[in-house]
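[1] sequence-free structure coming up:
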C-alpha cells in the first residue's frame, strides 16, 4: 500500500510540475505578446507602456501583504490555483477575440496586465506552500526543483515569444496563451491526493499581518534578507533605468546587437536553473549556496560600469556582466526559496513572501526613479556605479549574517557531539 501511495504521490508531483511549467511558460508568452502588440501593432508610446507595466506591478505592491494573510488561511490551495488559471485564461481569451476582430486597444491590454497581476499574487503565494498537500517529504529539494523548472520555462518562453509573434501574430499568440493556462488548470484538477492543508489559527487580518511581520522581524536571517532585497531591488531598478542609454549612447553598441546580452542572460538563467537542484541535492546547504551566489552575482555586476574598448570587447564584457549575475541569481532564487521554507514553514510562507515581494517591487520602482535622476545629473556610468556598489555592500552584509548563522550551527553540532 505504501508503494502504491508513493507511486501516486510521484505521479501527482510530476503532474503538478507540468502545470507550473505550462502556466509559467504561458506567462512569459503573454508578457512578450502584450508588450509587442502594444508598441508594434497599436502604436503605444512610453506613457501607455508605462501604464501597462504599472498595472502589472500594482497588485503585488498594493495587495501583496494582505493577500499573503488571506492565502495563508486557504485550506484548499489547489482550488484557488485552478480558479487563478481559469481567470487568467478568460482575460487572455478576451484579448484574443478582440485581436481577431481587430478591436483590441491599449486599454484592454492594461486591463489584462492588471488581471494577471492579481492572479499572479495568488499563484506566488500558494504554489510552493501547496507541496505539503502532495505528501512531499523533502520539501526543500522539491521546491528547488519546482523553482528551477519555473525559471527554465520562463526563460524558454521569453526566448521563443518574439519569433512566434512574428510568425503567427497577436491573435494566435493570445490563443496559445489561453491553452497553456487551461492545460495547467486541467493538470491541477487531475491530481489524486486530497486538496487540504493545515493552516494557522485564524484571527483578525491585522493581527495575522502583524504575525507575518513579527516572524520576519524575529528572524535575523529574514531581516537581513529583507534589507538586502530592498537595496538589491533599488539597485536593479536603477541600473535598468540607465542601461539602454549606457549601452547605446555611452558604449556605442549598435541597435542590431542590443538584444544579444538579453539572449546570453536567458541562456545563463536556464543553466543556473538546471544546476541549482543538483547542487542542493549534493548535500551543500542552502545557506552556503545562498551566501556564495549572493556575493558572486553582486561581484560580477561590477563589470558593467567597467565596460570599455572596441565593439567586440565591449559587447563581451556587457554579456558577461549580464549573464553571470543572472546565472548566479537563478541559483540564488532557488536557494532562497529553500531557506525561506525552512525558516518560516508553510503557515507563514505566503505572508513573508508577500512582504518581501512588496518591498522589493517598491524598491525597484524607487530605484528606477532615482536612477533617472542620477544618470541625468552625473552621467549614466556614474549612476550605475552607485547602484552596483550599493548592491555589493548589501550582499556582503547579508552573506555575513548567513556566515554567522552557519558558524553558530556548527558550534552547536560540535557541542552536541561532545
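    Everything's here; your move. All figures in this text were calculated on a predicted structure; none of them were measured in a lab.
[2] contacts, neighbours, all on C-alpha from now
    Noted.
[3] Which stretches in the stretch 201-350 of the chain count as strands?
    Ranges of strands in the stretch 201-350 of the chain, per DSSP state E, counting those that start in this stretch: none exist.
[4] how about the helices in it?
    205-218, 220-245, 260-281, 286-301, 311-378 (DSSP state H, counting those that start in this stretch).
[5] which strands and helices sit next to the last one?
    The criterion is 3 or more CA pairs under 8 Å, 6 or more residues apart in numbering; DSSP states H and E, and the helices and strands that helix 311-378 contacts are helix 64-73, helix 106-126, helix 139-168, helix 205-218, helix 220-245, helix 260-281, helix 286-301, helix 380-417.
[6] and residue 157, which of the helices of the stretch 201-350 of the chain is closest to it?
    Of all these, the one in closest proximity to residue 157, counting by CA to CA, is helix 260-281 (9.9 Å).
[7] Does anything pack onto the closest one? Which helices or strands?
    Judged by 3+ CA pairs under 8 Å, 6+ apart, the packing partners of helix 260-281 are helix 139-168, helix 311-378.
[8] okay, now the one to match up with it:
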C-alpha cells in the first residue's frame, strides 16, 4: 500500500511518502535544514519519495474593463437583478404565451388569431428593441470615455511597472535606501490592493528564504524585522505580513517532516525560528498538530495499539483505533475499516492500495477495490492514515503459510 501526505506550501504543493518514521537516534543532532535558499526542498535522506511543484508566477497586471462589445447581445437580455430586467423577461414570456394562444385561434377560427400573434410579437420585440437602444447608448458613452480610460490605464500600468521594479530591486538591495525607494513607489501607486499585494507577498517570501540561508535560524529575529520593514514599505497590511511569516515557518517545518528529520534537536531549532519570527503556538496550531501526529507514528512504530470498538469483531479480529469524523466515526481493526456515518462503509484491509492525506483539509482519501474512493475528514488525519498503513501491512496468515 502507498501512503503519502499532500500539503500546500509557500511556493507550491508538495507530496511525500510516509513510511515507518526514523527513531530519534537515527535522526541524530544534525540541525541542517531541508530548505534551500530559494525555498525549495533539499533531500538529506536517501530513501523515501518527494514530489514538489512550483506554482506558475504571473506578474501583477491591471484587469481589463469589459466593454459592451464583449458582451453578447442575448446575454444583455438576461435578468441583471433589477426590476427592469425581470420585467423584460416577464414581458417576453407573456408575449410567447399570447403568440401561442393566437396560433391556436388562427388554426381553429381563422384570421381572428392574427391580433394575438401581432400583440405577442410586440411584447417580445419591445424588450429587444429597448435593450438594443441601451447597448447603443452604452457604446457611445464608452467611445467618448475611451481616450480618458486608455490614458488612465497607461498611467496605472507605468506606475505598476515601477512598483514591481522597486520590489525586485529589494531582492538585491535591502538597505534603507531600497526601502525608501519602494515606499515612494507605493505611495504613487493608485491601484486596488488585490492587484499588487500578491507580488509583494512573494518577494517577501523570497527574501525570507534567502536570509535564512545566509543568517541561519540564529538570525530569525533579524529576518522577522526585515520582513516587517519590507512589508510596511511595500504597503502590505500587518495581517498579510504576519501571514508571510507563517507561510515561511510552515515551509521550513514541513520540509523537515517530509525528510523525516524532525527530532529533538531539530524541534528545538524550529521553536527558535518560531519565536524569532514572533509567532505564537496558536499562530501555527495546525503545523504543530502535524508534528504531534508524526511523533505519534514514531511512538507506535514497534507495535500497533489496541482500542475498544463498539462493533462486532470476527474471530481473531481486534480493534486498533477509532477516530471521530465530521459525520460519524471511523473504526480501524487489523482486518478492515469501518466508517460509521449516515451510510456505513466497510473496506477490507487487503483491498486498500492507496491512502492520501490532505493536510490542509484534514481529510483522508482511501482508494480500494470500491468504485469510489472513500473520503473522510478527521482531526488527526496523518496519525489515523499511518495506522491504516501499518494495519494493511500486517501478515495475518497462519505461520505455516507465511
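    Done, it's in. All values derive from a computational prediction rather than experimental measurement.
[9] quick one: TM-score?
    The TM-score (TM-score structural alignment, normalised by the length of structure 2) is 0.23; 151 aligned residues with a CA RMSD of 6.7 Å.
[10] mind giving me CSV with the helices and strands packed on helix 260-281 of structure 1 and columns for mean neighbour count and distance to residue 126 of structure 1?
    CSV is the format used below for these (neighbours: other CA atoms under 10 Å; distance: least, CA to CA, whole Å):
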stretch, mean neighbour count, distance to residue 126 of structure 1
helix 139-168, 20, 12
helix 311-378, 21, 7
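[11] Throw those into TSV and include distance to residue 298 of structure 1, thanks.
    Output for these, formatted as TSV (distance: least, CA to CA, whole Å):
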stretch	distance to residue 298 of structure 1
helix 139-168	20
helix 311-378	7
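[12] Could you look up the SS state of residue 91 of structure 2?
    helix (DSSP: H, G, I helix; E, B strand; the rest coil).
[13] residue contacts, it?
    Listed by CA atoms under 8 Å, 6 or more residues apart in numbering, the contact partners of residue 91 of structure 2 are 123, 124, 127.
[14] again, only this time at 7 Å
    Neighbour list for residue 91 of structure 2: 123, 124 [criterion: CA atoms under 7 Å, 6 or more residues apart in numbering].
[15] now do residue 383 of structure 2
    By CA under 7 Å, 6+ apart, the contact set of residue 383 of structure 2 is 293, 294, 296, 297.
[16] Please work out which residues outside stretch 161-169 of structure 1 touch it.
    For stretch 161-169 of structure 1, contacts defined as CA under 7 Å, 6+ apart pick out 29, 32, 33, 173.
[17] and it, how far out from the chain's middle?
    Chain-centre distance of stretch 161-169 of structure 1: 24 Å, with CA atoms, centre = their mean, to the nearest Å.
[18] cool, stretch 90-109 of structure 1 as well?
    Computed by CA atoms, centre = their mean, the chain-centroid distance of stretch 90-109 of structure 1 equals 26 Å.
[19] Could you give me the buried positions within it?
    90-97, 99, 104-106, 108-109 (16 or more other CA atoms under 10 Å).
[20] Residue 293 of structure 2 falls within a strand, correct?
    No. Counting by three-state DSSP, residue 293 of structure 2 is not part of a strand but helix.
[21] For it, give its distance to residue 243 of structure 2.
    Distance of residue 293 of structure 2 to residue 243 of structure 2, computed by CA to CA, to the nearest Å: 23 Å.
[22] Comparing these two, which residue is more hemmed in?
    Set residue 293 of structure 2 next to residue 243 and count neighbours by other CA atoms under 10 Å: residue 293 wins out with 18 against 15.
[23] right, and that one touches residue 382 too?
    Yes. Residue 293 of structure 2 is within contact range of residue 382, at 6.1 Å (criterion: CA atoms under 7 Å).
[24] what's the overlap in contacts for the two?
    In terms of CA under 7 Å, 6+ apart, residue 293 of structure 2 and residue 382 are not both contacted by any residue.
[25] Please, where are all the strands along the stretch 101-250 of structure 2?
    In the stretch 101-250 of structure 2, no segments count as strands under DSSP E, counting those that start in this stretch.
[26] how about the helices of it, start to end?
    Taking DSSP H, counting those that start in this stretch as the test, the helices found in the stretch 101-250 of structure 2 are 114-169, 176-187, 193-215, 220-234, 238-258.
[27] which other residues reach the fourth one?
    Put plainly, it is helix 220-234 of structure 2. The contact list for helix 220-234 of structure 2 (CA under 7 Å, 6+ apart) reads 179, 182, 183, 186, 200, 204, 208, 211, 241, 273, 276, 277.
[28] farthest pair in those?
    Greatest spatial distance in the contacts of helix 220-234 of structure 2: 186 and 273, 29.9 Å, computed using CA to CA.
[29] need the helices for the stretch 251-400 of structure 2, in chain order.
    Using DSSP H, counting those that start in this stretch, helices in the stretch 251-400 of structure 2 cover 264-276, 285-299, 381-392.
[30] Return the set of buried residues in the first one.
    Neighbour-count burial for helix 264-276 of structure 2, counted by 16+ other CA under 10 Å, picks out 266, 267, 269, 270, 271, 272, 273, 274, 276.
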